[in-house]
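1. Mind looking at a prediction? Sequence and model below.
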Amino acid sequence: MNLTQELTQSTIVGSPRKFEVLLALRKAVLTERYEECPKLIERAFRLKATRQEVRSILENPFRHLEGF
């Protein structure tokens, strides 16, 4: 299962906004716009993102590409 599928399963049912913020965080990391990350992380936690969801994006934003 790739990261987007995991986020969709764990997130979209509860909060589409949280899913969007987590994807924005992933995009910020991939495009090296690190100055945006603290605000996006704060927003994600306010929207009830888990530490694991945030950590998985920060540790390996390319994870969804594995296996392709």
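-> Looks like it arrived, so ask away.

2. C-alpha only now, for contacts and for neighbours.
-> Will do.

3. how close does R55 sit to A28?
-> Separation of R55 from A28 (CA to CA, to the nearest Å) stands at 14 Å.

4. Compare neighbour counts for those two and give me the winner.
-> Between R55 and A28, counting by other CA atoms under 10 Å, A28 is the more crowded of the two (18 against 12).

5. secondary structure element for the more buried one?
-> helix 16-30 (DSSP states H and E).

6. List the buried residues for that helix?
-> In terms of neighbour count (16 or more other CA atoms under 10 Å), helix 16-30 has its buried residues at 18-19, 21-26, 28-29.

7. The structure to be compared is supplied as follows:
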Amino acid sequence: MDLDEGLGLDARLKRFDESAASGDKSRLVVWAGQGVGLTEQGYFVCDVVKQLHKDAVSALESGFQLVAEQ
């Protein structure tokens, strides 16, 4: 891993650019946590998962109803 090798940001970005130019999609630069300052409220993970489940079930039920009507 680049970070374990002690590479700085510029070196990691250079490696990313080089691999992207050659078509290698195995290297990715991820900016984790950059938008955290834009949040106004925190949520517990269990609440997020429950809401995702509820939304997924609702979407599947809507899709099923559309198919059943035809």
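-> Yes, it's here. Just so it is clear, the structure is predicted and the values come from calculations on it, not from any experiment.

8. Would you mind reporting the TM-score between them?
-> The pair, once superposed, lands on a TM-score of 0.32 when counted by TM-score structural alignment, normalised by the length of the first structure; 29 aligned residues with a CA RMSD of 2.1 Å.

9. Would you state the strands of the second structure in chain order?
-> For the second structure, strands defined by DSSP state E do not occur.

10. Next, the buried residues of the helix ranked longest in it.
-> Criterion DSSP state H: the longest helix present in the second structure is helix 45-69. For helix 45-69 of the second structure, a neighbour-count test (16+ other CA under 10 Å) marks nothing as buried.

11. can you list contacts of the following helix or strand past the helix holding A28 of the first structure?
-> Once the chain leaves helix 16-30 of the first structure, the next helix or strand it forms, by DSSP H and E, is helix 37-46. Residues from elsewhere that reach helix 37-46 of the first structure (CA atoms under 8 Å, 6 or more residues apart in numbering): 18, 21-22, 24-25, 28-29, 51, 54.

12. run the last query once more with 10 Å
-> 17-29, 47-51, 53-55, 58 (CA atoms under 10 Å, 6 or more residues apart in numbering).

13. That one to helix 16-30, inter-axis angle?
-> With axes from the mean of the first three to the mean of the last three CA atoms, to 10 degrees as the basis, helix 37-46 of the first structure and helix 16-30 are set at 160 degrees to each other.
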